[in-house]
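>>> Turn this into a model:
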Amino acid sequence: MSAAPSTAAAIPPVALAGERDATFARVIWRIVPCVTLIWFLAWVDRVNVGFAKLTMMSDLQWSDAIYGAGAGIFFIGYFLFEVPSNLLLQKIGARKTIMRITIGWGVICVAMAWVQTPGQFYFLRFMMGAFEAGLQPGVILYLTYWLPAHRRGKALSVFVSASAVSLMVGSPLAAYIMDLTQGAWGMKGWQWLFIVEGIPSVVMGLLAWFILTDLPARAKWLSSTEKEHIASELADEERRLGPRQHSFMASLGNSRIWLLIAVFFCIIAGNATLVFYGPSLVREVGFTDIKTLGWVMGGIYACGWAGMLVNGWLSDRAQETRLHTAAAAALGAIGLLAAAWFVGQRNPAGVVAALAVSSAGTMGAIPIFWQLPGQYLSGSAIAIGLAVINSVANLAGYFSPQLLGYLKSTTGSYTRGLTGIALVELLATVLILVFIARPVRPR
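A predicted model of the protein is given here:
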């Protein structure tokens, strides 16, 4: 009498694949909506100062140079605390880290409502950057604990695209909040903007504690079979990838890491210009009604969201990231160059169209770029490497608003600043095409 077949052997491969797909679908629906909503709120609170500027500047008698310095100093805090945040995540877990980050920046956002001096403005913007530091690379790292690369790409695209959605939805929302609350309880609309948009972050930080789980092995909401599905696929991926750089200190000597930092720096220079000065550029050419301006900016940022999704889909279909990142960055730079021209010509339709093109390209480059570091790093190197790439490159968010604010104050025009930043973003395309080798596809 022959032995009875094993349970695994008795289950058709298609059925096993279906079970695994169901397991990872459950993981995605548990984790991704939570972290995506948190990232959405992070961007709402990070960039609402761009709309607050429209009336806050005159109320407080501040110059464009003061605003540019305050908008940019966020990224100094971001730079200094991003690596420590990811180190802390490895030590205490993602749940505590994400809760700390989200509640912290929410409280700071609310406190912005009572800022009166440039010094207070600089301090709170610095602290907001310090609290938010580590969120994006932390979530990217967190997803590697749960999803192999072939299941992680779409989840990452959804997560990263929340920044564009927040700009698309947050622009008209900010305009209406400021308009409807102006004068309520003796406070300005821009003050209410910070309060109304900061409180949901505090609430979401508390909810993250109950929703997120640090590791699959600790997930009480997964069965033992489901945990085995996750462990098996992650182990298979580790074997397939083969030897990569595991030591972070050793990876610092890898020129490709510094190349990735330079590329992302150039992309972020363009992105920071769009989010911190987009409303001011549109108002510059005649859109003075704040609600109309909000809808115009929502449409511009909607193009950025579409650029993220379309470029992600094209990249996945072609199984290629290098050229898709380079082409998107080039499109973003071309849009900024066109915006510089149309601002000088006082052409409203041209400025809006140019910013829409730049938004689609610049934002479309970001999620595809984040597929590149995993080609070179693993282990502790990727945990800290992601934070280093993000934190150093985001210093562009400090320099580009400073540059625009300074040149606007000294020349009376945004044209020179936009042109300079467009050329910086175009450099990202050059660096990718010249120095990042085309990957060899497996046969």
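>>> okay, CA-based contacts and neighbour counts for the rest of this
OK.
>>> So which other helices or strands are in contact with the helix or strand harbouring residue 78?
Element membership of residue 78, judged by DSSP states H and E, is helix 64-92. Packing partners of helix 64-92 (3 or more CA pairs under 8 Å, 6 or more residues apart in numbering; DSSP states H and E): helix 13-60, helix 94-111, helix 118-132, helix 135-144, helix 379-393, helix 396-411.
>>> Just the buried residues of that helix, please?
The neighbour-count check on helix 64-92 (16 or more other CA atoms under 10 Å) flags 64-90 as buried.
>>> How about stretch 174-192?
Here stretch 174-192 shows 174-179, 181-182, 188-192 as buried, counting by 16+ other CA under 10 Å.
>>> With stretch 375-389 instead?
376-378, 380-389.
>>> Just name the closest of those to residue 154, please.
residue 386 (18.4 Å; CA to CA).
>>> so what's the closest one up against?
137, 141, 373 (CA atoms under 8 Å, 6 or more residues apart in numbering).
>>> which one of those has the most neighbours?
Among those, the one with the most neighbours (other CA atoms under 10 Å) is residue 137, at 25 neighbours.
>>> hang on, that one packs against residue 86?
Yes - counting by CA atoms under 8 Å, residue 137 does reach residue 86; the two are 7.4 Å apart.
>>> which neighbours do the two share?
383, 387.
>>> Start from the N-terminal end of the stretch 201-350 of the chain and give the helices.
224-241, 248-251, 255-284, 290-318, 322-344, 348-369 (DSSP state H, counting those that start in this stretch).
>>> run this one through as well so I can compare:
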Amino acid sequence: MAAQSDPTRISGRAQRDRVYRKVAARLVPLLFVCYAVSYLDRVNVGFARLQMDDELWFSDAVYGIGAGVFFVGYILFEVPSNVVLHKVGARRWIARIMLSWGVISAMMALASSPASFYTLRFLLGVAEAGFIPGILLYLTYWFPAARRGRITALFLAAIPVATIVGGPLSGWLMQAFDGVADLRGWQWMFVVEAVPAVLLGLVVLRRLDDRVADATWLTPAERDLVTADVAAEDDAKAGAHASVRDTLRSGSVWLLGGIYFAVALGIYTISFWLPTIISRSGVESPLAVGLLAAVPYLVAVVAMVAVATHGDRSGERRWHTAVPTVVGGIGLVAVGLTQSSTVWALLALTVAAAAVSSAQAAFWSLPAALLSGVGAAAGIALVNSIGNVAGAVSTSLVGIVADATGSTASSLYLFGAVLVAGGLLVLTVRPERVDEERTPAR
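Next up, the predicted model:
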């Protein structure tokens, strides 16, 4: 019996690849769909505002503050949520997150004033806090670093896919259901798009395993292999940011947070303002806006998986993060210069979206390479929290500046410069701390 559970029985590269393909096939599709639904429920307010403005008289500033206050609740509860997940297990905690955010997302249909709009967005952030860093932490339990970049990219590809599918869906729901049962199309959109979150929460409760040891769908030898690979990696990082206190006081963690602030600034600026930029370039139909909004993210899916796959094969992490971050900044500046033309603005948005999506996927290999244990739970959550400050800043500032100047261009120029600075900051991380040598054993 001991020989059957000996991890050396699965030592060849092809056999290891088969085991990790099996793990990925079990976990990634479910987590991918969960994140896609989560992200759509977070940013569909960008489509809703195409009708909400006319009915509720929301200015750019009101919309921007409402979109941004989501991140206040999200940031406040991010670190404690991830620490709780590490202690109680991903299955119950991720299910709780999804069920609560689904209910609150549906309640967005009840928004009738700036105050109710702000309150519901804040509560949605509280409900969703910990989901993304929780999943990123969860993936470190199942995949060693040499395989994690591509897996992380596949998971984060849910962001562009959510827009590819959700943009046209949101536009269609708003157009087709407008006036049904005396509700506006934007209200129907919030209700209909919240249902999958609740259903998926129940699926997670049934299907997700907290630990490799719980995975009865793996053989004993396969479980031992994965456990040994991940444990060997944790042993190599032993003593580095081993406690929550050490992690929160680490200069490296705060540096990573600053870098992710820049990357997230690009992600959320595009996500929340893409429909508005396309609409103001001369496209009036909500469905047409949704279809055009899908174009940049079709390219982004291909780009982010290609960059992450190349990063895994080469073991190089810094340049794979820095270059897309800088290109994303240049893309945002180009959007500001071309937003009066639908064709040119869409081209610039495509470059920016593909670049910042690739930067985000490549970035998450950096904290995963530096942190382990409960320190990883707190560190990943802290980095994500700092990054999500960018969500509040970008959405609010763009709205306020647009009200004052009549254009989003000034904000796009500023955020483009921040992205370029963030890309340069990546290169201050010492390569020996994050880059890897490729070995056939992993």
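>>> Got a TM-score for the pair?
Once superposed, the chains reach a TM-score of 0.93 (TM-score structural alignment, normalised by the length of structure 2), with 435 aligned residues with a CA RMSD of 2.1 Å.
>>> related to what we said a few turns ago, which among the helices of the stretch 201-350 of structure 1 is found nearest to residue 198 of structure 1?
helix 255-284 (17.9 Å).
>>> Filter the contacts of residue 386 of structure 1 by whether they're kept in structure 2.
Here is what carries over to structure 2 from the contacts of residue 386 of structure 1, by both residues aligned by TM-score structural alignment, their matches' CA atoms under 8 Å: 137, 141, 373.
>>> picking that back up, tell me the one of the contacts of residue 386 of structure 1 nearest residue 26 of structure 1?
Distances from residue 26 of structure 1 to the contacts of residue 386 of structure 1, taken by CA to CA, are shortest for residue 141, at 19.0 Å.
>>> Show me what the closest one lines up with in structure 2.
Counting by TM-score structural alignment, residue 141 of structure 1 lines up with residue 137 in structure 2.
>>> circling back to that earlier point, give me the stretch of structure 2 that the helix holding residue 78 of structure 1 matches.
Under TM-score structural alignment, the match for helix 64-92 of structure 1 is residues 60-88.
>>> after superposition, how close is the matching stretch to structure 1?
Superposed on structure 1, stretch 60-88 of structure 2 shows a mean distance to its aligned partners of 0.8 Å (mean CA distance after the TM-score superposition for structure 1).
>>> so how far is that stretch off the chain centroid?
Distance of stretch 60-88 of structure 2 from its chain centroid, counting by CA atoms, centre = their mean, to the nearest Å, is 13 Å.
>>> Need the residue closest to the centroid of structure 2.
residue 156 (5.6 Å; CA atoms, centre = their mean).
>>> any idea which element the equivalent of it over in structure 1 lies in?
Alignment note (TM-score structural alignment): residue 156 of structure 2 maps to residue 160 of structure 1. Per DSSP H and E, residue 160 of structure 1 falls inside helix 149-181.
>>> Please identify the buried residues of that helix?
149, 151-179, 181.
>>> That helix: average distance to aligned residues in structure 2?
Mean for helix 149-181 of structure 1 is 1.3 Å (mean CA distance after the TM-score superposition for structure 1).
>>> What count of nearby residues applies to the residue mapped onto residue 231 of structure 2 from structure 1?
Taking TM-score structural alignment, residue 231 of structure 2 has residue 235 as its aligned residue in structure 1. Other residues near residue 235 of structure 1 come to 11 when the count uses other CA under 10 Å.
>>> do residue 362 of structure 1 as well
Neighbours around residue 362 of structure 1, by other CA under 10 Å: 33.
>>> residue in structure 2 matching it?
Looks like residue 362 of structure 1 aligns to residue 356 there (TM-score structural alignment).
>>> mind listing what its match touches?
263, 266, 267, 324, 325, 327, 328.
>>> go with 7 Å
Residue 356 of structure 2 sits next to 263, 266, 267, 324, 325, 328 when contact means CA atoms under 7 Å, 6 or more residues apart in numbering.
>>> Just the buried residues out of the residues you listed, in ChimeraX syntax.
In ChimeraX syntax, the buried subset of these is picked out as below (16+ other CA under 10 Å):
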select :263,266,267,324,325,328
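>>> Fine by me, we can end here.
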